[in-house]
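Trainee: Predicted model and sequence below, questions to follow.
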Amino acid sequence: MNLDRDTLLTLFDREMREHARPDGPGVRVERTGDVVRQVGAAGDWNGVVWSAPDLDAVRADAAIAAQVAHYTALGHDEFEWKLYAHDRPADLAERLLTAGFEAEEPETLLVAPVAGLSTAVELPEGVRLRTVSDADDVELMARAHERAFGSDWSRLRHQVLARLTEDPDSFVGVLAMVGDEPVSSARMELYPGTGFAGLWGGGTVEAWRGRGIYRSLVAFRARIAAERGYGYLQVDASDQSSPILQRLGFLALSTTIPHVYRPSH
């Protein structure tokens, strides 16, 4: 099945954004005016996932102000407006910046039909993959992530533990192990009813990069997605992983630039 870029993007916008499902226990998705947003506790991901495609300047400014007021009133230390390059109006990014948002690094939205992806896992000698099953494994994921990316995993630790303990059917965590040491970790979030599963993470510690672990993590998760009946995999890819994923069969649909609002205290 060879769906074109526009068809896939339309499907993604409808299933994963306009009709978004909560991404974990204890959070809710709300349609309010011209936006769809997720609202949870301070440790959850909070933010706008969709805005109306016919949004004009006046309605955009009103929607931005309303979300700032809403999340600020909740007392969270930050929330995100997940902006995509094809969102309207064309100057929505500038309007967010004017309202006090900060732009993060852009990522490429990639989607692939699961049926077209390789599920062959080819690992370097001494490396094995296994799924995450308990809180100790989550700590190993955190260790691999922090060594690979050099960034704090505390917020993600909370979210991953919640998924694993309260909604395990919507989450798959994977560890690449050398002996007792994690050298890479990745996760897959399943969105029942959408046909989509999302690939996240995939950072490998420096000494083990360039040896096929990332590709194997993709193939391993693609196999599980296929077994569970999901039709598409979606990735918000960095500049490092985007070329690899496109060689594996993913199609670049758009660019996403998270815009984060942090109320001044």
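Mentor: Perfect, I can see it now.
Trainee: When you work out contacts or count neighbours from here on, use the C-alpha atoms and nothing else.
Mentor: Fine.
Trainee: Would you state the helices of the stretch 51-200 of the chain in chain order?
Mentor: For the stretch 51-200 of the chain, the helices defined by DSSP state H, counting those that start in this stretch occupy 57-74, 92-98, 135-149, 154-166.
Trainee: another structure for you, compare them:
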Amino acid sequence: MTPANPVAWPGVHCWAGPMEHHTVLALYDRQARWDARPEGPDSTVERVGDVVRQTGPAHGWNGVLWSGLDEERADEAIAGQVRHFTSLGRSFEWKLYGHDGPADLGERLRRAGFTPEPAEALMVAEAAGLHRSGLGAAPPEGIEIRPVTDAAGVALMAEVHERAFGTDSAGLRRRVLDRLAARPDTVAAVVAMAGDRPVSSARLELPPGTAFAGLWGGGTVPEWRGRGVYRALVAHRARIASERGYRYLQVDASDLSRPILRRLGFTRLSTTTPYVYEP
């Protein structure tokens, strides 16, 4: 089953126009969700009935990327994914988008034992447009943006992640190391340094064969927020995406980053809410 209400899918190099949000969203659903590629060397993407899911190692991302469900099939599909991932001992995430059906899918997931995390906004902008605009691309005085290419750089990223978000970075560290070792052309990770201290980090996902490069993991330590570091990392990654031929930049934006991204020219297409199931 292909995504609901299909349009004549634009090619990678087609721009739908600044106001044709439904067309761009349909392209995103098709390329980034329905035709998703595994994010890591030990992960697989499967289409099982009305669901597209990724199964990976315990430290990787496991979950449902796309579903095309109606009221009659939803509960059975949810139960099937719970059986699949719990049989592997995996916690997993069902990425529920605001335009997914049925309308009560979130409530059905709650009844099945999932816990919703804070909703984020799916936002998109043209990579070339952001790159050409400059975005005030120069980092603030005293900040140097460095590429992350080895274990030492990943350790700096992990340090920022823990200080910025207050969460454990072990899984992130292993995922980035796996990607750098096996598929370095599909990820561009960066860290912003103030002297010898890492103060912000982020990564750019570059899935092959799609129009969308993804902005992920952008975080800045509290004492450096509000100084333009996050903006500089967006500009840096926009340049890379544009040079690599990606049409759009996509980000799941938190309440903190959404106003910044809106000022930079990003458009909100939908919402996405992670529903998490723990075995």
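Mentor: Arrived safely. Just so you know, these numbers come straight off a predicted model, no measurement behind them.
Trainee: which residues of the stretch 101-250 of structure 2 fall in strands?
Mentor: Using DSSP state E, counting those that start in this stretch, the strands of the stretch 101-250 of structure 2 run over residues 115-116, 120-126, 143-148, 187-194, 197-205, 212-220, 248-253.
Trainee: Can you redo these as JSON lines, where the extra columns are distance to Leu69 of structure 2?
Mentor: JSON lines is the format used below for the strands of the stretch 101-250 of structure 2 (distance: least, CA to CA, whole Å):
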{"stretch": "strand 115-116", "distance to Leu69 of structure 2": "19"}
{"stretch": "strand 120-126", "distance to Leu69 of structure 2": "20"}
{"stretch": "strand 143-148", "distance to Leu69 of structure 2": "40"}
{"stretch": "strand 187-194", "distance to Leu69 of structure 2": "32"}
{"stretch": "strand 197-205", "distance to Leu69 of structure 2": "28"}
{"stretch": "strand 212-220", "distance to Leu69 of structure 2": "25"}
{"stretch": "strand 248-253", "distance to Leu69 of structure 2": "23"}
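Trainee: possible to save these as JSON lines with mean neighbour count and distance to Ala74 of structure 2?
Mentor: Converted to JSON lines, the strands of the stretch 101-250 of structure 2 look like this (neighbours: other CA atoms under 10 Å; distance: least, CA to CA, whole Å):
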{"stretch": "strand 115-116", "mean neighbour count": "18", "distance to Ala74 of structure 2": "17"}
{"stretch": "strand 120-126", "mean neighbour count": "22", "distance to Ala74 of structure 2": "23"}
{"stretch": "strand 143-148", "mean neighbour count": "18", "distance to Ala74 of structure 2": "41"}
{"stretch": "strand 187-194", "mean neighbour count": "22", "distance to Ala74 of structure 2": "34"}
{"stretch": "strand 197-205", "mean neighbour count": "24", "distance to Ala74 of structure 2": "30"}
{"stretch": "strand 212-220", "mean neighbour count": "23", "distance to Ala74 of structure 2": "28"}
{"stretch": "strand 248-253", "mean neighbour count": "24", "distance to Ala74 of structure 2": "25"}
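Trainee: Tell me which of the ones you listed sits nearest to Arg83 of structure 2.
Mentor: Arg83 of structure 2 lies closest, by CA to CA, to one member of these: strand 115-116, at 16.7 Å.
Trainee: what's that closest one aligned against in structure 1?
Mentor: Using TM-score structural alignment, strand 115-116 of structure 2 corresponds to residues 102-103 of structure 1.
Trainee: after superposition, how close is the matching stretch to structure 2?
Mentor: Superposing on structure 2 places stretch 102-103 of structure 1 at an average distance of 0.4 Å from its equivalents, by mean CA distance after the TM-score superposition for structure 1.
Trainee: And the contacts of that stretch?
Mentor: Leu97, Ile257, Pro258, His259, Val260, Tyr261 (CA atoms under 8 Å, 6 or more residues apart in numbering).
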